[in-house]
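Trainee: What shape does this take:
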Amino acid sequence: MTTIQSPIAIDLDASTEVSWFTSTYLIAITSITPISGRLSTIFTPRIYLLVSVVIQASGLWLTSQAQSLTGFLAGRVVSGIGSAAITPVAFILVTELVSQRRRGLYFGIINTGYTTGVSCGAIIAGALEPRIGWRTVFWAQAPVALAAGVGAFFAIPQSKVTGNNSETDSEHKESLRDKLAQIDYFGVITLITSVVLLLYSLSAPKIQVTPVILSLASLTLFILVERHWAVNPIIPTAVLSSRGNMLTSFATLGVMTARWSLLFYTPTYVLTLRHWPQESAGLTLIPTNLGFGLGGLLIGWLHIRRTGSFYQAVLVCFGLFVLSMFTVSWISTPTSNIYLYLGIIFVNGFIAGALLNYSLAHVLHLTRPSTHVIVIPLNAMFRSLSGSFGASVGGGLFLRTLQHALKQEFQDRGITGKSQLIRQLLGRPGLVQKLDGVDKEVALLGYERALRLVYLAGGILTVCVLVLQAGTGWTAPGPEKDEGRSNGAQGRQVSAGEDTLSPVLSREG
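Mentor: From the prediction side, this is the model:
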C-alpha cells in the first residue's frame, strides 16, 4: 500500500487520512483471525477458506471501484475480513495433513510465502501503478485470488478419519442451520469489539484513552462469557488458562513489535542518513525479508523434524535477536558500511523467521492437540497485533525523540525560528536531502538519534519478553480425559469441559 498510496490519496482527496489505508485492513484481519479456528471446526477449512477468498476478492473489487474515502476504506475492511482466514487455516491444515517430521518445513514454507508476498507485492504494485493505475492494481488481484481459492478447495481433502475420531456418514450430514447454531455469537462480538477498539486507538494519530478502556471492558466481558456461559466458546478456557500458550503469545507480540519497528524505519535510515533516492529506499527491506523467509524454511527443514520441546532453541533465538537489534542500533550512522548494515538486517530477519517457527512448534508441544485449531489463530492474532504496536508505539517514540533532538540541537546552536522546519521534518524524511548547512547537520543528527533509540528500545523490549518466553516451560500437558460424546449434532459440538476441537477436516455436510 505504501508504494501506491500517493496517487490514491490524490484521486480520493484523502492526503491527511493515508494512514487509514493500511490501518483499516490490519484492524479487519486482526479482529477476525482469532475466530478463524473455531469457524474452521464448524464449516471445515476447505469451505471456510473458499468463502473467505470470495469475500477477499469482493473487497478487492469494491476497493478498485471506490469513488470516495469511505468506499475505499469499506473495501479495505472487506478485503481484510476475507484475508484473515488464509494464514491461520494454512497452519491448521499443516497440523492436520502433514507428518510430524515434515511439519516444521511446511511452517517455514508458509512463512516464506507470506514474506515473499509482502515484499514482492509492494515492488510489483509500485511498478505497475504508473502504467495501469491503482484501480487496476486492486481489481486484477481478484481473479488470481479466486483461482487460488478454488484450487485450494479441490486440493484439500473433504474428510479425514483418524483412529477413534471416525464419524459415520449420518454425522457428516449436518445442516447449515445446525452449524450456524454452534457459533458463539456473543463471544465473537465481544472479542472483535475489543480488538477493533484497541487497534483503532493505536492507529489514530494520537493514542486515545477512551477506546482502550472500552476495549478492556469488552475483553473482560468476553472472558466472562467464554468461562461461564458459552456452550461452544470461541477461545475455550483450556486455551485461555494455558500458561505456555498465553506467555508465548505475549512474547511473540513483543519480539514482532521490535521486528516491525525495524521494518518501518529501515527505509527511513537510507533515505535520510544515506541519501538514497525515494524509489530505492524500499529495496532495503529485501535482504531482511529474504532472511526471514530463509530462517523459517531452513530451521523447519533441518531441525524441526519432530514433536516435542524446543525450549532452549527458542530462548537462544530470542537472545540472538536482542543482539541483532542492539547491533542495528549501533551501526545506524551516516558513516557505517552499508553492506554491513544490510548484512545485519538480513541476520535479524533470519533469526526472526527461525524464532517464529521454533515458537510455534514449541507452543504446540505445550498445548493439547485438540486445542491446536484455536491456539494457532490466537498466536497469529498476536503476531498481527505487533504491526499496529510497532507502528504506534515505535512511531510515537521515534517522532518524540526526533522532535526533541531537533529542538535541542537548534537551541544549542542558538538558532531560533525553526518550528516550521521541524514540523516538516517530522513528516517528510526525504526533505533532509534538500537541506544544506546547519539545517542539514541538525536534521542528520536528529534522525540518527531517533533511529538508534527506536532500535535500542526494540532490543530492550525483546529482553523483557524473553523473560516471558522463559516462563513457558518445557513440559507438555498430561493426557486428555475422554469425556465421551452424545449423539447427534450436539455430540459433535465442543465439550465445554474438555474443549475438544479436532479433527477439523471431517465435519463437512
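
Trainee: going forward, measure contacts and count neighbours with C-alpha atoms only.
Mentor: Noted.

Trainee: Just after the helix or strand hosting residue 268, pick out the following helix or strand.
Mentor: Residue 268 is part of helix 243-272, with elements assigned from DSSP states H and E. Sequence order places helix 278-281 as the next helix or strand after helix 243-272, per DSSP H and E.

Trainee: quick one: buried residues of the helix or strand that comes right after that next one?
Mentor: Where DSSP H and E defines the elements, the next helix or strand beyond helix 278-281 is helix 285-302. Judged by neighbour count (16 or more other C-alpha atoms under 10 Å), helix 285-302 contains these buried residues: 285-301.

Trainee: Proceed likewise with the subsequent sequence, for comparison:
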Amino acid sequence: MGQQHHGLSTARVAAIIVAMNFGVFIGALDGTVVTSLLSHIASELHELSRVGWIATGYLVACAAFQPLYGKISDIFGRQQVLLFCNFMFALGLVICGYSYDLETLVLGRVVSGIGGGGIMSLSTIVLSDLIPLRHRGIFQGIGNLCFGAGAGLGGIFGGVISDRYGWRKVFSLQVPAVVISMILLLVCFRNPAKKDQQEPLLSDDSSETYGATDASSKAPAQSNAAKIARIDFYGCGCLVATLVCLMFGISTGGNQFPWLSYPVVGSLVASLVFAAAFTYVELRIAKEPVIALHLFKEQTILASSLTNLFGTMAAYSILFFAPVYYSSVLNMTATEVGQRLAANFLGVAIGSFGSGVYMARTGRYYWIGVISGGLMIGAAWILLWITPEKPEILQYLALNITGLGYSIMLTVTLLALISAVPFEFHAVATSIQYAFRGIGSTLGVSVASSVFHNVLASQLQRRVHGKHAEEVISRVLDSVEAIRELPAKYQAPVLQSYDVACKVVFISVAILAGVCIITSSLQREHKLHSTLTREEEEAQQTN
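Mentor: Here you go, the predicted model:
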C-alpha cells in the first residue's frame, strides 16, 4: 500500500478497520430494519400519512450532525467521539423499543440519528487517515460491503422479528450489538504504549490529534473548555435549523397542511433564512467552520457533492417505497419484503468491491461514476414495469441494481472529492460529502413521501366511490394493512391508487438519476496517489 506515516503496524490497522466496519454494519442494519417495518408501524399506530417522519427524523439528525464530526473528532479525538456516537445510537434504540405513539418513536429515531451519523462518517474519516488514496477504493469497498451486508440482512431481521415478536423488539434487540461495538472501539483504539510512540489516533491528549488538519491541533494538550470553544456552535445551529424547517415544509405540504398554508410556506421561507445565516457564519464569523465553504470553488468538489445529493435521493426513494409497493400492490408480508431487500446486498457487494479494485488497478474513476447513474435509471424502469403477473425475479433485480449503482456512486464520488484536495483537508472534504449524502437521504424520503401521499389521495378521491367512500379513503391513507380488510368492491380501486402513487415516485427516481449522470460527468479525474503524503510520492517520481 505504499509508505505509511501513521506509525501503526498492519495488525493494528486491521483491528481498527474491523472495529469501524462492525459499527457500520450495525448502523446499516438499523436503516433497512425501519424500511421493512414502516407499513406495520403505520398500521398499528394509524399514522400512515405521518409515518415518513420515522425515517425523516433519523435522516434529519444524521444530515445535521454528520458534518460536525470531522472537526469535532479533530478536537476531541476519534475514540471519544465514536464512543459518544455509539451511546446516542443505543439510547435512541431503547427509546424506540419502549415507544407507544408516533411522537416518542420519532424522538428515538432522532436520538439514534445523532449517533448514527457519526458512526458512518467517522469510519470513512479514519480510513482517510490510514490508507493511501490509490488503495482507498478497495478499503472503502470493504466498508460498503459491510454496509451492504447490514442493509441486506436488516430487512430480513426486521421482518422475521416483527412478524414473531412485534416491531418494538426489532429496536431493543439491536442494543447488545451496539454494546459490542463500543467494546471493540475501547480495545482496538486503546492508547499505544510509550515505546510505540504511535500516532495520536486514540487520545485527545496526544501531541497531535489523529487526522488533524490545522496547526492548533499540534499544540500541547488543551483543556475541555478550550476544545469546546473551538466548536462552531452558530454554524451547527443554523445548519440544523435549515434542515428541520426544510423537512417540515416538504413532508407536511399537501399532506397535513395545504402547500400555500402558513405552516408550510413559513417553514420553507425560514429554511432559506437559516441557510443564508449559515453561509454568512461559515464565511465571515466562524474561526473553524464546520463546513469549509471555500472548497466548493473546486469544480470536482461541487460536482461530487451534487452527485451524492441527487444519487442518494434516488436510492433512498427506491429503498423506502419499493417495500410500500411490494407490501400493498403485490400483497407481501414483512418477511417477504425483507427477502427482496436482501438482494440489494449483492449489488452493493459487487459495486463496492469491484469499483475499488478497478480504481486501485487503473487509477481511474470517471466513466464508472457516470455509469452508476444509468444503473439507477434501470432500476427505476424495472420497478415501473413490475406487476403482480410479471416474473418474481424482477422484484429482486430492481433492488439489486439499485445497490450496484448506488455503491459505485458512493465509492467514486468519495475518491473524486478527496483526490481534489491536499491530504490535510481529507477529513473536512469527507464531512462535506456526508453532509450532502445526509441531506440527500432526508430530501429523498421527504420528497418521495410527499409525492406518494399527494398522488395517493388524489387517486383515491377519483377512483373510490359509494356510501362509505370517505371512511375507506381515510382508513387506507393511514394503513396499508387496512386494504385487506376492505369489502371486495373497494380493494381493486384502492390497489390501483397505490400502484399509480408508487410508480409516480419511481418516475421521479429516474429523473433524479438522470440529473446524477449530468453532475457526475462534471467531475474531473484527478490522480489517485499511492502514499499518504503526496509531495513525497511526487518527489520520488522525479528522482
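
Trainee: returning to that earlier point: just give me the mean distance for the helix holding residue 268 of structure 1 relative to structure 2.
Mentor: Helix 243-272 of structure 1 differs from its equivalent in structure 2 by a mean of 2.1 Å after superposition (mean C-alpha distance after the TM-score superposition for structure 1).

Trainee: As a check, name the ranges of all strands in the stretch 351-500 of structure 1.
Mentor: Using DSSP state E, counting those that start in this stretch, the stretch 351-500 of structure 1 contains no strands.

Trainee: Stretch 528-541 of structure 2 spans what distance, first to last residue?
Mentor: Taking C-alpha to C-alpha, to the nearest Å, stretch 528-541 of structure 2 runs 14 Å from one end to the other.

Trainee: Find the helix or strand that residue 304 of structure 1 is a member of.
Mentor: Applying DSSP H and E, one finds residue 304 of structure 1 in no helix or strand.

Trainee: Grab the nearest non-local neighbour of it.
Mentor: Spatial nearest neighbour of residue 304 of structure 1, chain neighbours left out: residue 104 (4.9 Å); criterion: C-alpha to C-alpha, 6 or more residues apart in numbering.

Trainee: Tell me, how many residues neighbour the one you found?
Mentor: 29 (other C-alpha atoms under 10 Å).

Trainee: dump the residue contacts of the aligned partner of it in structure 2.
Mentor: Matched by TM-score structural alignment, residue 104 of structure 1 corresponds to residue 137 in structure 2. Residue 137 of structure 2 is in contact with 353, 355-357, 359-360, 411-412, 415, counting by C-alpha atoms under 8 Å, 6 or more residues apart in numbering.

Trainee: how about a cut-off of 10 Å?
Mentor: 131, 143-144, 352-360, 363, 365, 408, 411-412, 414-415, 528 (C-alpha atoms under 10 Å, 6 or more residues apart in numbering).

Trainee: Look up how far residue 227 of structure 2 lies from it.
Mentor: 33 Å.

Trainee: Same check on residue 457 of structure 2?
Mentor: 51 Å.

Trainee: Check residue 67 of structure 2 too.
Mentor: Per C-alpha to C-alpha, residue 67 of structure 2 is found 17 Å from residue 227 of structure 2.
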